[in-house]
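*Asks:* Got a predicted model here, sequence first, then my questions.
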Amino acid sequence: MSAIIVLLSGLAAMACGYIFYSRFIAQYIFKLDPDFKTPAHTQEDGVDFVPTNRFILWGHHFTSVAGAAPIVGPAVAVIWGWGPAFAWVVFGTIFFAGVHDAGAIWASVRNKGRSIGAVTGDVIGERARNLFMVIIFLVLLMVNAVFAVVISNLLVANPSAVVPVWGAIIVALIIGQLIYRRKINLLAVSIIGVVALYALIGIGPNVPVELPETVAGLPQNSQWIVLLFLYAAIASLLPVWVLLQPRDYINGLQLFIGLGLVYAAILISNPTIVAPAFNTAVPEGTPSLLPLLFVTIACGAISGFHGLVSSGTTSKQINKETDVRFVGYFGAIGEGSLALAAILATTAGFATLGEWRELYSEFGEGGVDAFVEGGAAIVATGTGLSEAIAVTLLTVMAVLFAGTTMDTGIRLQRYIMQEWGTIYNIPALKSVPVATVVAVGACLALAFGAGGADGTGGMLIWPLFGTTNQLLAGLTLLVVTVIVVRLARPMWYTLLPLSFLLVMTLFALLVQLVDFYQQGNWFLLFLDIVILVAAVMVLLECVSALRKHFRERAAT
């Protein structure tokens, strides 16, 4: 199969989804109002609530939700064949992710910019809110702890990426000042930022940076983990316009340039997809495609983490409510296009089927390494760039996205701590510095408490991330559906995707429950049961709220 056919058909379908389907959802389901005063204006504080240009906010939202997940998920899931992965990414983006992301922003904007967990308390009830917040906390804990491991491993394996990765922070700080202090034209600032980023990528291979073998008993990867959390803590305390927004915006631009290079290389070299469309010879031990495909590929099709970003940071920066469509739905389109690139890089970036099968010798193989290896081969062949530059380019792309997700993830975890402080009247947790210390402390406790000196404790609970994350997405759509029903608007456009997602996710949780029991993994078995029970209870609370609403409507 020609990679060009798959590429063009995927992009065309997603473009149609944005042009037609998102317009319908915005006008007839959410009924976005350009005159509605958003929390960015009514609660403006210059730190978290800041009215933001929709293009800059799109960059923040897109890069925050993307991370490494839309690369890792598809790069693992192609073991079942590129066909199922392609179908889920394309249709998931159009009918699931776009509606979910825009819906979470809209629900938060209409509820004073509060997180989807806090909104649940008003829409459904306190018990549902408390259970929902536990699931949210677990997802954030997993994301922050594991992405730190992913980034640290990439920096250790690719020293040439260190200068551009950390240099991007300095570029972002300068960009923020140029936009907000100097009021320089956005196009000029964008050009400056992109040129600076790619200059750093060119310098990277010539100035590789490696940390000492050990420091205070910590190996290189653990040193990077500590530095990453220290940076993320500081970044989460800064006003969003100083670092978070400009960093995400510039990263968004460089991603599209990177994607453009990958796509252009595919159009020029027309590589053949060597992997089968449906892999009937999966390695022994590979789980069933159904339901695992739908939790293996989360970001890039639909992801509960998106709802946390949408209702956590993005909703606080929406200038006009009508920007929700562009920022939320088109942000999902951007991530879908990245997942599509990951599918092509990991199936068309290898010379032979045998070479591909050698890499995908067992379930869980592939991931970021397969994306970098396959994508670099395509870029080098199609554009004439050296293999070293291509590898550095794609590594930096992956690391910068994982880094921006960590930035946002720590800030979100701080918001959750503060919301808990308000809900349970704990004055200390309402404090920004205290909430930040608690948030980072929880991540470090998991990383080093469970993982020892390697700091890889997050990997201990990572097997539950896919199901927990997708469960969160289903529950977010459930809350949005309740809001839509209460406003007497058609509910099927949110109800159908949430029903499919909840069925698949609960099915996957039950499959994992059996696996953990057979493995004797009692810790994950216990966590699986806790998450399963919490999800069922939230679901029952939502059903109860809907039944009550319909009874009240019938009585009137």
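*Replies:* Sure thing, it's come through. Numbers count the residues shown, from 1 in each chain.
*Asks:* switch to C-alpha atoms for all contacts and neighbour counts from now on
*Replies:* OK.
*Asks:* Residue 341: which element?
*Replies:* helix 330-348 (DSSP states H and E).
*Asks:* Report the spatially nearest residue to the residue nearest to the spatial centre of the chain, omitting neighbours in sequence.
*Replies:* Geometric centre of the chain, nearest residue: residue 65, 3.2 Å, by Cα atoms, centre = their mean. Nearest residue to residue 65 in three dimensions, chain neighbours excluded: residue 306, at 5.4 Å (Cα to Cα, 6 or more residues apart in numbering).
*Asks:* dropping in the other structure now:
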Amino acid sequence: MISFLLCLALLIIGYFVYGKIVDNTFGPDDRETPAVRINDGVDYVVMPQWKLFLVQLLNIAGLGPIFGALQGALWGPVVFLWITFGTIFAGGVHDYFSGMMSERNDGASIAEVTGRYLGPVMQNIMRVFSVVLLIMVGTVFAVGPAGLIVTLCKNSGMSGLLTTTLFWLIIILVYYFIATFISIDAIIGKIYPVFGICLIIMAVGVIFGIFTNPAYTIPEIWANFGNMHPSGTPIWSFMFITVACGAISGFHSTQSPLMARCMKSEKQGHFVFYGAMVCEGVIALIWAAAGCALYTITDGKMAGLAEALAAGQSAAIYDVCAKTMGGVGIALAMIGVVICPITSGDTAFRSARLTLADWLKIDQDSYANRLKLCVPVLGVGAFLGIGNALGFINYTVIWRYFSWTNQTLAMIVLWAASMYLFKEKKNYWITAVPATFMSAVSCTYFVLAPECLGKMINTYADGKLVAYNTAVAYPIGIIFAIAMLALFIYATKKHTASQKA
């Protein structure tokens, strides 16, 4: 429990100390923000700081810091360190700069921002990459909640239309269309703060339930420092990919521009972007602690947690909430597993619309122009979602790549932020160091993971994975990270030389 409290204290201190260093490095000033200057009443709308914070938290969180942290707990309390230091030195920095660079560029989507600092080739790659990723996220966060609602209806004794996935999927997609189309302050700005508070209350309830129940003990890092994964899955870099939301997540960079278009002052960035990430880190730390405390450690391995997770996201969250908070926890769990994914899904589709709008130079202040993008974006999402519900489309395999692409996106954004700071003649190492680290993480995972290149280098017997070939993957990851850093330094020197010429 002491190590949990220390990590919690470090997160809080990190917000006030390192978060302020990050803020001072960027240098917010009193310039007119896009929300004030453009203010189209749809996407550019001035919102109060407390609302910006809660909407940003729910946009970036969803079930990510809950389920990802529970999965991370399979490696034992060592996951506390990644959540803590990842949030302070990587996730908070990533979210802050993705939001503030967007704000400095008229609230542009992350693809346009990245292109400005890394060149047109990367811009086009990021445009396609972002739109595909966002539509995929939005679709999955429509299919998932629809299935959960069906389960809840059946468990409540209902029958007929209300127990069909297709019915609820259509309802959710209709909501997504409305939320994507209308003003951000009409639905998102009004109800998201409420659900953001629910997400925080659920986390507080879980940790309070652990502290007040003598049957639960959060294990110490120093007494269980090592790989406790039941399957022996390597910590590097699987844990760093698994726990994305709650440490660092590239998906956040697609969401931060939404709030960058709603800030009244640049000085709100520290609280809205870095602060929301730290809050998510705290939520992830609590759920990781729950995963370690509520299940047993047998022979140096986590026991019971893998079985709970195998039953599905909703079942695992339901189990933790029921054990720590009883009936109230069950009610919060039901809200969380249904509402949280939906609140990430609708903003994913909204971000896809805005990314396309920036790409195609289509103003979004008229109904007709928004329809031009909402219809195809939601149309593709509906095709994929309904096709999956009817059984003729299966994108489960594709979704496995999300974890890797998510952290690769974070890596690219951090390199873009490094180039921005270099051009502004500011301390770019504050972003270049985590960018280098995430380069090693992404490359190592891509080489090692069975769904990527792992099938070619790992050891298999009778079609089953026997051992990971870390002796090959680790050096490749390190070499790639060094190469990326060298490429960045070369680019800075080339830029400096061109400026002198």
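*Replies:* On my side now, so go ahead. Not measured: the values here are computed from a predicted model.
*Asks:* Tell me who's in contact with the residue nearest to the centre of structure 1.
*Replies:* Residue 65 of structure 1 makes contacts with 299, 305-306, 309, 405, as judged by Cα atoms under 8 Å, 6 or more residues apart in numbering.
*Asks:* In helices, which of those fall?
*Replies:* 305-306, 309, 405 (DSSP state H).
*Asks:* now, which of these sits nearest residue 173 of structure 1?
*Replies:* Among these, residue 405 lies closest to residue 173 of structure 1 (Cα to Cα), at 17.2 Å.
*Asks:* Strands of structure 1, start to end?
*Replies:* 214-215, 218-219 (DSSP state E).
*Asks:* quick one: which of those is nearest residue 345 of structure 1?
*Replies:* Of all those, strand 218-219 comes closest under Cα to Cα, at 31.4 Å.
*Asks:* In structure 2, point out the residues matching the helix holding residue 341 of structure 1.
*Replies:* Under TM-score structural alignment, the alignment places helix 330-348 of structure 1 onto residues 275-293 of structure 2.
*Asks:* what does stretch 130-142 of structure 1 give?
*Replies:* Counting by TM-score structural alignment, stretch 130-142 of structure 1 corresponds to 124-136 in structure 2.
*Asks:* After superposing, tell me the mean distance of the matching stretch to structure 1.
*Replies:* Its aligned residues in structure 1 lie a mean 1.7 Å from stretch 124-136 of structure 2 after superposition (mean Cα distance after the TM-score superposition for structure 1).
*Asks:* buried ones in that stretch?
*Replies:* Within stretch 124-136 of structure 2, the residues scored as buried using 16 or more other Cα atoms under 10 Å are 124, 126-127, 130-131, 133-136.
*Asks:* Then stretch 250-258 of structure 1?
*Replies:* Buried residues in stretch 250-258 of structure 1, defined by neighbour count with 16+ other Cα under 10 Å: 250-256, 258.
*Asks:* Which members of those residues occur in helices, if any?
*Replies:* Here DSSP H is the test, and those give 250-256, 258 as lying in helices.
*Asks:* Any chance of these in CSV with distance to residue 396 of structure 1 as columns?
*Replies:* Below are those laid out as CSV (distance: Cα to Cα, whole Å):
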residue, distance to residue 396 of structure 1
250, 13
251, 10
252, 13
253, 13
254, 10
255, 10
256, 13
258, 10
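*Asks:* If we only consider the residues you listed, which is nearest to residue 494 of structure 1?
*Replies:* Distances from residue 494 of structure 1 to these, taken by Cα to Cα, are shortest for residue 252, at 27.9 Å.
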